[in-house]
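> Provided below for reference: sequence and predicted model.
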Amino acid sequence: MELFERIKNLRKEVLQKTQEEFSSVIKISRSNLGSIEIGRINVTSRVISVICTEYDVNEGWVRTGDGKMFEQLTDHQKVMKYT
């Protein structure tokens, strides 16, 4: 699975978000997200970083498909993230 396919799968199948909802959270336009999801434009490191931060997604998984999809945060990390 390619990077753009992982992002689309994450958004649509796992998080069950519309393009509008997801693009709003990651702070890009819906049309840019659509272009990313079909591989028309490349995903920037900033977008990957925001996806990983907002949804606790493993950056290695997003970039390469290796490892688990979601980060396993400790209780302390969870507290620090939301304070």
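Sure, I can see it.
> all contacts plus neighbour counts: C-alpha atoms, from now on.
Noted.
> what about the helices in the chain?
Using DSSP state H, the helices assigned to the chain run over residues 3-9, 19-26, 30-37, 45-55, 59-64, 75-81.
> dropping in the other structure now:
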Amino acid sequence: MADYTVDQTLDCSGLLCPMPVVKTNKAMKELEVGQVLEMIATDPGSIPDMEAWARQTGHELLLAQEEEGKYRFHIKKTH
């Protein structure tokens, strides 16, 4: 069980690269530091894309998992 709560969910199902990253970046700007965004995508490329985006932006990728063709990410805003 995670020791955090998801503060906002962003469904990017059906969107192809780079739109899940673009929408995630925009949504993160609306969160307060310490809040967690859940992003759901169906694009298989979203896993390496989100890992790279988190490294580049400095936000913390808490979860990246695939389940039944959906990719779920939990990202904590760090700054």
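Looks like it arrived, so ask away. Here the structure is a predicted model, which means the values were calculated and not measured.
> tm score of chain vs chain?
Once superposed, the chains reach a TM-score of 0.34 (TM-score structural alignment, normalised by the length of structure 2), with 50 aligned residues with a CA RMSD of 4.2 Å.
> returning to that earlier point: dump the helices of structure 1 into JSON lines; add mean neighbour count as well.
Converted to JSON lines, the helices of structure 1 look like this (neighbours: other CA atoms under 10 Å):
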{"stretch": "helix 3-9", "mean neighbour count": "18"}
{"stretch": "helix 19-26", "mean neighbour count": "16"}
{"stretch": "helix 30-37", "mean neighbour count": "18"}
{"stretch": "helix 45-55", "mean neighbour count": "15"}
{"stretch": "helix 59-64", "mean neighbour count": "18"}
{"stretch": "helix 75-81", "mean neighbour count": "10"}
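> Can you show me the strands along structure 2?
Remark: strands assigned in structure 2 by DSSP state E are 8-12, 36-41, 60-67, 70-76.
> What residues sit buried inside the third one?
Along strand 60-67 of structure 2, the positions that meet the burial threshold by neighbour count (16 or more other CA atoms under 10 Å) are 60-61, 64.
> Now do that strand: everything it contacts.
For strand 60-67 of structure 2, the external contacting residues (CA atoms under 8 Å, 6 or more residues apart in numbering) are 47, 51, 54, 71-78.
> 7 Å - rerun?
47, 54, 71-78 (CA atoms under 7 Å, 6 or more residues apart in numbering).
> Out of these, who's the most crowded?
The most crowded member of the contacts of strand 60-67 of structure 2, judged by other CA atoms under 10 Å, is residue 76 (26 neighbours).
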